[in-house]
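Colleague: Requesting a structural model of the entry that follows:
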Amino acid sequence: MSALLCTDVLDVLCPMHLTLNATGHITHAGPTIQKMRADVPMVGQRFLEVFVVKRPRSIANMHDLRQATDLKLHLELRDAPRTELKGIMVPTSAADGSMIVNLSFGISILDGVRDYSLTNADFAATDLAIEMLYLVEAKTAAMEASRRLNLRLQGAKIAAEEQAFTDTLTGLKNRRAMDTILSRLVAGNSSFAVMHIDLDYFKAVNDTLGHAAGDHVLQNVARIMVEETRETDVVARVGGDEFTVILPDVRSDDILRRVGRRIIDRLEEPMPFNGQECRVSASIGTVWIQSGDHPSMEALLSNADVALYASKHAGRARQTLYSPELRDSANAGIPPIGRSERVNEH
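Modeller: I've put the predicted structure just below:
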């Protein structure tokens, strides 16, 4: 009866204890340690067949284990999951050579709770593991709240950055975005092109039909330019009726001519607005930077302006590809009409 009372008491105070007989067989298992091997009763098995003693390393048999009383044992269950445990073994006062081994998870308590679905009912009421679990749960909740806050802040930061690089009327990139992208391309060593596009007759739309019509035209122009360029190209609105298209990885001027032609043709189509027709066209100045060229961004944009100037003077609604001769004509104050007719496509 006293032995039964003893195990009943130990089950409450030390729910992860084991009692061993003189041969090292398990004679009783506390409810929590048995719950960890619910399908295989521990009673009747040899202790060293259920557990591996990892430290002290000198323990190889029950005789060695008996000599390790009052020492901290580092154990591991032999079957998966191979949970690591801490333990201490003490002999009982009985003359039969029985022993009690009290076990705990130590720092692996989180793994134990997860692997065996343990709750606070599986631990002694005074076990510090309960406080540890509460602290871990509180820390986990705080970290999750912090993670969600960081995600919201990161999302807000990305949205703010995106807004800072976006033209609010058209949804295109703005001049700030264009400068950033061009700076990166200029610093690289790959081929790319820049189209500077100015709308012809846009002022007439604003003056005759109003700013609402002008905004309608700009939004349509933005949509058409996006539709007529690749996903890898960047379309930016850099002024009231000025746009820039950046085309990375350009391998021939034929590509540029075709893109420019498509944009010009599409923009010459009338745009209905409140029963009226808005008519504009586009003049384009294009600079093609080939691999190995290293222009400054200022020179690049200046060259695009020179080519655009040539398109305007050649009759508008056309594209001019920049060449050094255009710069010579511009510097001399000579309208580059002949030069534009030679290099443009119309």
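
Colleague: drop to CA atoms for contacts and neighbour counts, all remaining ones
Modeller: OK.

Colleague: need the strands for the chain, in chain order.
Modeller: 17-20, 26-29, 51-55, 72-77, 84-91, 99-104, 192-200, 234-237, 242-248, 271-273, 276-278, 281-289, 319-321 (DSSP state E).

Colleague: tell me the most buried of those strands?
Modeller: Among the strands of the chain, judged by mean count of other Cα atoms under 10 Å, the one packed with the most neighbours on average is strand 319-321 (a mean of 30).

Colleague: In contact with His211, which residues?
Modeller: Listed by Cα atoms under 8 Å, 6 or more residues apart in numbering, the contact set of His211 is empty.

Colleague: From Ala94, how far out is it?
Modeller: According to Cα to Cα, to the nearest Å, His211 and Ala94 sit 101 Å apart.

Colleague: Reformat the strands of the chain as TSV; add distance to Gln219.
Modeller: Shown next, in TSV, are the strands of the chain (distance: least, Cα to Cα, whole Å):
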stretch	distance to Gln219
strand 17-20	76
strand 26-29	77
strand 51-55	73
strand 72-77	69
strand 84-91	66
strand 99-104	69
strand 192-200	13
strand 234-237	10
strand 242-248	12
strand 271-273	11
strand 276-278	12
strand 281-289	14
strand 319-321	22
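
Colleague: Quick check: which of these is nearest to Asp115?
Modeller: strand 84-91 (11.9 Å; Cα to Cα).

Colleague: Contacts for that closest one next, please.
Modeller: Strand 84-91 is contacted by residues 68-77, 97-106, 108 when judged by Cα under 8 Å, 6+ apart.

Colleague: One more, please, to line up against the first structure:
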Amino acid sequence: MRADVTGFRLKMDSMTLARFMPMHLLLDADGCALSYGPTLALVLQDDARLGARFEDLFEVRSPGGAVTIQDVLARAGTRFRLSPRNGARSGLRGHGQSLPGDGRILLNLTFIDLIAAVRAIALSDADFAASDLAREVLFLAEANAAVTQELRGLSLRLEGARMAAEEEAMTDPLTGLRNRRAVDLVLDRLCTGRANFGLLHLDLDFFKAVNDTLGHAAGDFVLESVGRILREQIRAEDCAARIGGDEFVLIVAGRTDPRTLQRIADRIIARIREPMTFEGQECRVSASIGIVRSVNSAAAGAPALSAAADRALYAAKHAGRGRAVMLE
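Modeller: The predicted model follows:
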């Protein structure tokens, strides 16, 4: 190709043209393809054939009514918008110019949506000229993607930390059960929703004697053991909590049958009554349990039910300890 540039004769072969204009299309005077830039060839794929007519390669989006390249240049001057006819989702814009001498036409194209095109065709910065601003755009897009990914990761870490903090705030550190705050929230939710459940209030008998004779380490061992027993006796939808000292609460979701709740309490009492060995010493405790059912206090709120369970527990203690009493 020969072109006049400020009085000089410039000769440019196809390899040089491809290097500096990887999205070029060179047409003869009749609008038939003479050469394609390598990046444009990736867009057109099998349609990038020598001799293919411009109108067979592209649908002209702007200027309106144009079909051939001659129509485009006559109506739009040097700027236009195109869509490949092969269905590639890569809208193109560009400018063109008839070259002096033999009437050949040189088009230099670029993508309307560069980022979408890069994703659709899997392009890299090597597919663009070194001086093309597309390289800067791709760099910024990659940097933005990296920052976005890092921010997303940071957000996930912060959310995980928040959830962990909330979990810790709801957990008794010694036994791993829920704590009083968690119990209050669960009871409020169940009472507000008028759900059916059983509430068991448990207190250890003779726990003070273990602490006084064997020490606080033995007492902590007993509390941890009781926590393990309670976890084994409940389902995933139930709630077991240590609400302070040697007091525990069980919320048994959906179960209000007196015999069922009594069996649960009796199993727990039997397990806790079994000797627990700490550093060769037996720790003997028992459990007293007060039971109430939400169906007996349909209009009562969480504080009223908790107070009723406490009265049931006091009745169990008064009746001789190591037993369960249900308030009807």
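
Colleague: what's the counterpart of Val252 of the second structure in the first structure?
Modeller: Using TM-score structural alignment, the partner of Val252 of the second structure in the first structure is Leu247.

Colleague: quick one: contacts for that match?
Modeller: Taking Cα under 8 Å, 6+ apart, one finds 192-194, 232-234 in contact with Leu247 of the first structure.

Colleague: Around the aligned partner of Glu150 of the second structure in the first structure, how many other residues sit close by?
Modeller: Aligned counterpart of Glu150 of the second structure in the first structure: Ala145 (TM-score structural alignment). Residues within reach of Ala145 of the first structure, counting by other Cα atoms under 10 Å, total 12.

Colleague: now swap in the one 3 residues further on and tell me
Modeller: The number of residues packed near Arg148 of the first structure is 12, by other Cα under 10 Å.

Colleague: what's the spacing between it and Gln154 of the first structure?
Modeller: 10 Å.

Colleague: The longest helix seen in the first structure vs the second structure, average offset?
Modeller: Among the segments of the first structure that qualify as a helix by DSSP state H, the longest is helix 128-164. When the second structure is superposed, helix 128-164 of the first structure averages 1.5 Å from its matched positions, counting by mean Cα distance after the TM-score superposition for the first structure.

Colleague: Tell me the residues of the second structure aligned with stretch 271-288 of the first structure.
Modeller: Using TM-score structural alignment, stretch 271-288 of the first structure pairs with 276-293 in the second structure.

Colleague: Any idea how far the matching stretch is from the middle of the chain?
Modeller: 43 Å (Cα atoms, centre = their mean, to the nearest Å).

Colleague: try stretch 141-158 of the first structure
Modeller: Distance of stretch 141-158 of the first structure from its chain centroid, counting by Cα atoms, centre = their mean, is 13 Å.

Colleague: Next, the buried residues of that stretch.
Modeller: Within stretch 141-158 of the first structure, no residue counts as buried by 16 or more other Cα atoms under 10 Å.

Colleague: again with stretch 176-194 of the first structure
Modeller: Quick answer for stretch 176-194 of the first structure (16+ other Cα under 10 Å): 177-178, 182, 185-186, 190-194.

Colleague: residues in contact with Ala308 of the second structure?
Modeller: 292, 327.

Colleague: And it? What does it align with in the first structure?
Modeller: Match for Ala308 of the second structure (TM-score structural alignment): Asn303.

Colleague: List the contacts of the alignment partner in the first structure of Glu167 of the second structure.
Modeller: Structural alignment (TM-score structural alignment) places Glu167 of the second structure against Glu162 in the first structure. Going by Cα under 8 Å, 6+ apart, Glu162 of the first structure touches no other residue.

Colleague: got it, and Gly244 of the second structure?
Modeller: Gly244 of the second structure is in contact with 179-180, counting by Cα under 8 Å, 6+ apart.

Colleague: cutoff 10 Å now
Modeller: When contacts are counted by Cα atoms under 10 Å, 6 or more residues apart in numbering, Gly244 of the second structure touches 172, 179-180, 203.

Colleague: One more: Asp30 of the second structure?
Modeller: Taking Cα under 10 Å, 6+ apart as the test, what Asp30 of the second structure contacts is 51, 53-54, 68-70, 103-105.

Colleague: Next, work out how far apart it and Ala52 of the second structure are.
Modeller: In terms of Cα to Cα, Asp30 of the second structure sits 11 Å off from Ala52 of the second structure.

Colleague: Check Ala164 of the second structure too.
Modeller: Ala164 of the second structure is 64 Å from Ala52 of the second structure, by Cα to Cα.

Colleague: So for these two, which residue has more residues nearby?
Modeller: Taking other Cα under 10 Å, Ala164 of the second structure and Ala52 do not tie; Ala52 has more neighbours (15 against 12).

Colleague: What's the match for the more buried one in the first structure?
Modeller: Checking TM-score structural alignment: Ala52 of the second structure goes with Gln45.

Colleague: Also Val183 of the second structure?
Modeller: Aligned partner of Val183 of the second structure by TM-score structural alignment: Met178.

Colleague: so how far is Leu149 of the first structure from that match?
Modeller: 31 Å.

Colleague: Next: Arg66 of the first structure.
Modeller: 55 Å.

Colleague: Please apply the same query to Leu267 of the first structure.
Modeller: 46 Å.

Colleague: And Ser291 of the first structure, by the same measure?
Modeller: For Ser291 of the first structure relative to Leu149 of the first structure (Cα to Cα), the value is 45 Å.

Colleague: do the same with Thr244 of the first structure
Modeller: 38 Å.

Colleague: next one: Arg258 of the first structure
Modeller: 48 Å.

Colleague: Map Met12 of the second structure across to the first structure for me.
Modeller: Under the alignment (TM-score structural alignment), Met12 of the second structure maps onto Leu5.

Colleague: how deep is Ala80 of the first structure tucked in, by neighbour count?
Modeller: Neighbours around Ala80 of the first structure, by other Cα under 10 Å: 8.

Colleague: List the residues that contact it.
Modeller: Contacts of Ala80 of the first structure by Cα under 10 Å, 6+ apart are Arg37.

Colleague: Same question for Ser104 of the first structure.
Modeller: Ser104 of the first structure sits next to 14-17, 33, 75, 84-88, 112, 123, 127, 129 when contact means Cα under 10 Å, 6+ apart.
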